[in-house]
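S.K.: Here is a sequence together with a model predicted from it:
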Amino acid sequence: MKLTFKKYGQLQGRDLCEFVLENDHGMSVKLLNYGATLEDVAIPVDGAKRHVILSLKQAEDYSKERNFLGGTVGRIAGRVWHGQWKNGDHILQLPINDGENHIHGGFGTDQQVWSFRPEQGEDFVSVHFSLLDPDGHNGFPGNLQLEATYTLNNSGELLYDLTAYSDKLTIFNPTNHTYFCLDDLGTKIDQTKLFLDADYYLPVKEDGLPVGGMEAVEGTAFDFRMGKSMEDALKSGDAQIALRKGLDHPFILNGQKTAAKVVASDGKVSMKMGTNAPAPGNDLREITLEPGKNWQRQVSWKFEY
């Protein structure tokens, strides 16, 4: 296992660094402390490296404009109607940055420079990123201490752990915004096969906000429970897919160990995704962080090649 890093610039008075994690089987991962970002994942296929997430050409490009590629997006992912969150009799106003609504935390955690601590063991390498988002930033209450840890092991597994602590009640629903493409940077995305363990999804309006209730996937283009190509859904003629020009919808996961599986069109690379993070659905209690409460979520991406 190897872990190296280099400084490539400065921003917000902080050093910008790129980290390279490698396991003993030729898999490599690149990370940035800008936005606690997953920059690249490369898998050995037929004697060459196959890059399996969408990436920019170089680390310096990530801070030029907001792009979401691989970033740790917070404090909240998704949209908030009119940027308003009601807490008792108090209405919290968030920045309006997506039409008439709020999206992705405003000047979010994916746009900030995080502190870091590398760690290397016999069969794993990790980078721990940490960030203090101050009380009132983007209108969110509470000093929020956030840590994002990426760990690569020799089993072809990449782990992503998020922990958080706030000293005030706050709305909180972060995500990792990586776009996976197992056919090497988008060449055959429509032929990628997707399995998704979800019985329900949330229909949305034109602005991307949920209509208001869950719908069963059975009998719809959103049914990936038995696995099918992305093309089957994208060319289905479904009104919801036409409305958002693709799949841009929340799925309500069933909570199984494997939440999703993606298989490259040539069958040479597959990835299983697992998570302990619930899909919020209509329960707002799942997107709030209570003061003094330790919050933790984990995502695992296991690659077979």
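M.R.: Yep, that arrived.
S.K.: all contacts plus neighbour counts: C-alpha atoms, from now on.
M.R.: OK.
S.K.: In which helix or strand does L131 reside?
M.R.: Here L131 sits within strand 124-133, counting by DSSP states H and E.
S.K.: so what secondary structure elements neighbour that strand?
M.R.: Judged by 3 or more Cα pairs under 8 Å, 6 or more residues apart in numbering; DSSP states H and E, strand 124-133 is in contact with strand 14-22, strand 115-120, strand 144-153.
S.K.: now that strand: how far from the chain's centre is it?
M.R.: 15 Å (Cα atoms, centre = their mean, to the nearest Å).
S.K.: And here is the other one:
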Amino acid sequence: MGGETDPRSFGTLPDGREVTVHTLTAPGGLRLRVLDLGATVQALHLPDRAGGTTNVALGHPDAAACAALPEAFLGAVVGRYANRIAGARFDLDGRTVALAANEGGNTLHGGPDGFHRRTWQVVEAGPDRLVLELVSPDGDQGFPGEVVLRAGYAVADDVVTLDLEARTDAPTVVGPASHLYLNLAGEGTGTVDDHRLTVEADRYLPVGPDSLPLGGLADVTGTPFDLTAPARIGDRVRAEHPQTAAVRGIDHSYHLRGTGLRRAALLEHPASGRSVELFTDQPALQVYTGNSLDGAGSSGRRYRQGDGVALEPQRHPDSPNRPELSDPVLRPGETYRSRTEWRFRH
């Protein structure tokens, strides 16, 4: 089961756990490297015009760097609930659930020991497909119910697919997401300022300095958050606006048009000719322009602010307290499913 993905050691964590990296290869030459730690995309190599490949995903250089602080969640599947839950608590079926806080008094990406820090088990492996599973016990970081989550990666031609599937034995909230950072110029080459970004959304969630929603959805018209047509990222993150000032760029949830699997975003790098269309069935897309990036990169160069952009399909932040934004509740007998597709051109 394991040999077909060419599993290799990625080093050892401070707590002694070994980390393994698996490589998936598409017939056209696309290569995806995935860690069993956090079901993490460590690298994504696309064929280039020179006959070689270019890595367009930000990632850690080794296992030790994965555990270093501050956390950047590079390429990981984060959860049990992606993004922020205000006050590290929410009410469910008339009961208040208290969570582990890890960002001030709030819970970010599942808590201090979120899914990105867990070793996932390989349940299926092939040259172009890898399925990893994580069992999250009842009370994990405060979340009720045992949740079994599977992350299935597949590559075909110039497409990478991630399928997430979860079940629970008690009512809970579930909202995992991929935290993949992209730089289509190439990992470690500098900022994504010259990338152009389109997001298929007419509304977004304004936030406070703590990155929690201030209220309801707002129209993007007339703001730097209007990405309904291609916009240069550098121009938007430096625009004069209270919301870009609040988070030093863009770190906002967009309410996507439509339902079902549809295009959520287009990211383009005109100089290289590379682009990627992101498709998802999720209601929201968190756009994060790497405003706090600072750490060792897989190429040996240190990442700095703006060196990658994360486009995270998910439910809206704080939805466990704001069900009008999106419904995060999963109950026994139900199955949570989500699909993300990255369709590249190069």
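M.R.: Looks like it arrived, so ask away. Note that the structure is predicted; figures quoted are calculated from it, not measured.
S.K.: Provide the TM-score value for the superposition.
M.R.: Their TM-score after superposition, calculated using TM-score structural alignment, normalised by the length of structure 1, is reported as 0.92; 300 aligned residues with a Cα RMSD of 1.9 Å.
S.K.: circling back: what is the orientation angle of the strand holding L131 of structure 1 with strand 144-153?
M.R.: Here strand 124-133 of structure 1 runs at an angle of 170 degrees relative to strand 144-153 (axes from the mean of the first three to the mean of the last three Cα atoms, to 10 degrees).
S.K.: Which of the helices and strands packed on strand 124-133 of structure 1 has the highest mean neighbour count?
M.R.: strand 144-153 (a mean of 21; mean count of other Cα atoms under 10 Å).
S.K.: Distance-wise, check the residue opposite R95 of structure 2 in structure 1 once aligned relative to P291 of structure 1.
M.R.: Under the alignment (TM-score structural alignment), R95 of structure 2 maps onto H90 of structure 1. Distance from H90 of structure 1 to P291 of structure 1, counting by Cα to Cα, to the nearest Å: 17 Å.
S.K.: the more surrounded of the two?
M.R.: For the pair H90 of structure 1 and P291, the greater number of neighbours falls to P291 (15 against 9), based on other Cα atoms under 10 Å.
S.K.: Trace the more buried one over to structure 2, please.
M.R.: Using TM-score structural alignment, the equivalent of P291 of structure 1 in structure 2 is P332.
S.K.: I'd like to know how far that match sits from T168 of structure 2.
M.R.: Relative to T168 of structure 2, and taking Cα to Cα, P332 of structure 2 is found at 5 Å.
S.K.: now do V34 of structure 2
M.R.: Computed with Cα to Cα, the distance linking V34 of structure 2 and T168 of structure 2 is 25 Å.
S.K.: Also A239 of structure 2?
M.R.: On the measure of Cα to Cα, A239 of structure 2 and T168 of structure 2 end up 44 Å apart.
S.K.: These two - which one has more neighbours?
M.R.: When A239 of structure 2 and T168 are compared for neighbours, T168 comes out ahead with 25 against 15, by other Cα under 10 Å.
S.K.: which non-adjacent residue is nearest that one?
M.R.: Of all residues not flanking T168 of structure 2 in the chain, V147 sits nearest, at 4.5 Å (Cα to Cα, 6 or more residues apart in numbering).
S.K.: The one you found matches what in structure 1?
M.R.: Aligned counterpart of V147 of structure 2 in structure 1: L144 (TM-score structural alignment).
S.K.: wait, V113 of structure 1 sits on Q10?
M.R.: No - using Cα atoms under 8 Å as the test, V113 of structure 1 is too far from Q10 to be in contact (9.3 Å).
S.K.: Overlap in contacts, the two.
M.R.: Common neighbours of V113 of structure 1 and Q10 (criterion: Cα atoms under 8 Å, 6 or more residues apart in numbering): L16.
S.K.: okay, the two: which has more neighbours?
M.R.: Taking other Cα under 10 Å, V113 of structure 1 and Q10 do not tie; V113 has more neighbours (24 against 13).
S.K.: Could you report the separation of the closest residue to T12 of structure 2 other than its chain neighbours from S9 of structure 2?
M.R.: What sits nearest to T12 of structure 2 in space, not counting adjacent residues and going by Cα to Cα, 6+ apart, is E18, at 4.5 Å. The gap separating E18 of structure 2 from S9 of structure 2 is 7 Å, by Cα to Cα.
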